[in-house]
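Trainee: heads up, no residue letters with this:
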């Protein structure tokens, strides 16, 4: 009996060694090393003498972000490069970054695009169809909050530094429905038909501007299982949320519901946010 007990103890010792759990610090380090795509979310860019806010950044602050990325070896990639790389089994380079500008503010043409060109960085501009009527030809619209119309979209799309994403047509609202998210007790079939109709409407206008969007940016970052089913069925290859964090992307399937870091005009710089996430 004593020999059996000794044998059992030896077996258990070997088993314990095989299932050794590394310290929490090592687990954290492994998790950080697996993160390979940061997506930074901007909105409006204004001159340095304008007031900054949560969704409005001064051009000088934007340039400091871009300079930091350039000087510290970050690889700023277009959405298409990210998508095509993973589709072809090519791993993303270390310190990969995507830059996104939501809502289609006209000032980004004047104050963001020249900086993107200066540093050689591509960016994704997410367009809201309904907002295009609040364009530079509308006398009732504040200069600061003027948006691209579809002629502007066609123009900026010709830049090698700009790619266009869908950001809904009529669903960039926060009322009974939160963005594109399904409402409580809403019929799922009716919901899917509604979202497809809205998306097709935006696609029609974008196609006339020479754009076939591959990326869907969720208004307010609000999404649901049904919305993902719809946009995937419509052929989108990437979706963006407003969930905070850095992404781990290895396959094309990982490109949906990507996290982003909101770059507030009054908040932390890209450098500070990356330091916080160890990126």
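Mentor: Nice, I can see it. Note that the structure is a prediction, hence the values are computed from the model and not measured.
Trainee: drop to CA atoms for contacts and neighbour counts, all remaining ones
Mentor: Will do.
Trainee: State the distance from the residue most central in space within the chain to residue 69.
Mentor: Taking Cα atoms, centre = their mean, the centroid of the chain lies closest to residue 240, which sits 4.3 Å from it. Applying Cα to Cα, to the nearest Å, the value for residue 240 to residue 69 is 21 Å.
Trainee: Tell me the secondary structure of residue 138, please.
Mentor: Of the three states, residue 138 takes coil under DSSP: H, G, I helix; E, B strand; the rest coil.
Trainee: and the comparison structure, right after this:
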């Protein structure tokens, strides 16, 4: 089986490009050995020599043409084009097998490649070790400078940087979670978080050390940075680019367009900050695995999402809070969804607006520095992608005067307290909050909360009172928030809550400033609140069928709409039976709906019951746990 380290949920969007632009497949390998078990090897990133050779045979037989780093650089700069089925081979970490096993095959095939060593490991002193997979590696496991120079001088191998000493975890929060060194503001007891200036200086020092070592020993400075753990941000990429590393790689996809279709400075600026995706060779894929992965239509993959309240995890007792985290992570692992939409703000009074946040902030009260801890545990232990669930307008700012100046004077009952989107101070403040979230947390996407709406009598001058213009204005507002976050967390996937009524009654756009079609165009997912009990519908099944029919009739509706079911009847309030969740998920799938989710999840009270939640929301091919 082949799986990217952080599998992108919408990889299909990265594989379909206009015919005028070439698509590049980049394969990421680590160790190539003769003795790798066919399946279940203790090192999941090792590939057998036989399988690797068969990969090369299959790629050549099926029209793939290997390209060099220089060819890719030329294509990105507009100096040339790529062949129709271009493939770039990359080898991470600087393991000696790149010389002993890979290099002979590259020479035999005449295929170029990129080798990216961790320079500290090349310089490893005698007797020192590097914990690597199932055992400690010594200097004999890594390439020497002489071997790297020989491969480089052959003209087949480009030597890039995999950093000098960023291939490790560092303390990322007060709870001691070890997170990737390249993007983490290090937490130190008594001193708190590393400042942005200190973080920048650390990245500059590391990359400069790696660059200088490679240039001294190879005779050419690296033109490529391969980020350890695929962890990087635009600022770090800018630092690397300033040192001549014009090309950046992560591990977040299968293929991408390399001829950006831009001109002049625009082309150079975008290319310098955008990392290219790579497909990770994982668990020793044989040629059938490789062929199956490259032929698979990823757009048909269904998504399963669970929306989680961090307010239920928080507890004033640190020991109890730690137990809550463990219960949540274990439950998510047992259910096996694709995504968790994790609350990053605190709303203890349940009015829909953020009274505080769960990450370091200067603009909002901080209830606890908890979001990064839970998100990291979910990503590493439960193996799910985590979206930060955040308000758009619903904030109660630390600055009381600014709050009074910006808050909408809502006339309806039970409206979420919101800030005026037409006031530039709102966008500036909320953008800064999103940037703080991204600079201090690890997550894969953003879920924009259901507070992003406007009644027809609220802020009447916004969008000149035109419903479509007001709808697009709020979409543009969220896109600016995404941009603010992506400076520190690139390639974020987006989702946004949408009320059901604008789907069933398009004229109600005037009452919400929401509509399905522009949501589908703007966001990767539209999280449609498919909650019949909340809508006081007597026949829930018939209502869901009408809602499904409306989505199916909308272009791109089935591809990008996620039906979010309710597991609590808030009118009572009481949990809905688990059988209801199972039945509704089956009904929607039978109707042709591909993506499903639910809210809320009571992980402490086991609601919905684990068996029902797993059957309805597991993304596994076989969702039942082995006994």
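Mentor: Nice, I can see it. Keep in mind that what you see is a predicted model, and the values were worked out from it rather than measured.
Trainee: Can you give me the TM-score here?
Mentor: The TM-score (TM-score structural alignment, normalised by the length of the first structure) is 0.80; 250 aligned residues with a Cα RMSD of 2.7 Å.
Trainee: longest strand in the first structure, by residue count?
Mentor: In the first structure, assigned by DSSP state E, the strand with the most residues is strand 96-103.
Trainee: Can you say which helix or strand has residue 202 of the first structure in it?
Mentor: For residue 202 of the first structure, the host element (DSSP states H and E) is helix 188-208.
Trainee: What segments of the stretch 151-300 of the second structure are helices?
Mentor: Taking DSSP state H, counting those that start in this stretch, the helices of the stretch 151-300 of the second structure run over residues 196-218, 234-242, 264-273, 287-295.
Trainee: Also the stretch 501-627 of the second structure?
Mentor: Using DSSP H, counting those that start in this stretch, the helices found in the stretch 501-627 of the second structure span residues 501-504, 509-512, 516-522, 540-552, 557-560, 578-591, 610-617.
Trainee: now the strands for the first structure?
Mentor: Secondary structure of the first structure by DSSP E: the strands cover 37-42, 44-46, 56-58, 75-76, 96-103, 123-127, 162-166, 215-217, 238-240, 261-262.
Trainee: related to what we said a few turns ago, residue in the second structure matching the residue nearest to the centre of the first structure?
Mentor: Structural alignment (TM-score structural alignment) places residue 240 of the first structure against residue 249 in the second structure.
Trainee: Next up, the contacts around its match.
Mentor: Contacts for residue 249 of the second structure (Cα atoms under 8 Å, 6 or more residues apart in numbering) come out as 224, 225, 226, 227, 230, 275, 276, 277, 278.
Trainee: Apply 7 Å and report the result again.
Mentor: Shown in contact with residue 249 of the second structure (Cα atoms under 7 Å, 6 or more residues apart in numbering): 225, 226, 227, 275, 276, 277.
Trainee: Please list which of these are also found as contacts in the first structure.
Mentor: Retained in the first structure (both residues aligned by TM-score structural alignment, their matches' Cα atoms under 7 Å) from the contacts of residue 249 of the second structure: 225, 226, 227, 275, 276, 277.
Trainee: Make a markdown table from these and add distance to residue 510 of the second structure and neighbour count to it.
Mentor: Formatted as a markdown table, these follow (distance: Cα to Cα, whole Å; neighbours: other Cα atoms under 10 Å):
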| residue | distance to residue 510 of the second structure | neighbour count |
| --- | --- | --- |
| 225 | 49 | 25 |
| 226 | 48 | 29 |
| 227 | 46 | 26 |
| 275 | 40 | 25 |
| 276 | 41 | 22 |
| 277 | 41 | 25 |
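Trainee: Closest one of these to residue 376 of the second structure?
Mentor: Residue 376 of the second structure has its nearest neighbour among those in residue 227, at 18.3 Å by Cα to Cα.
Trainee: Thank you, goodbye.
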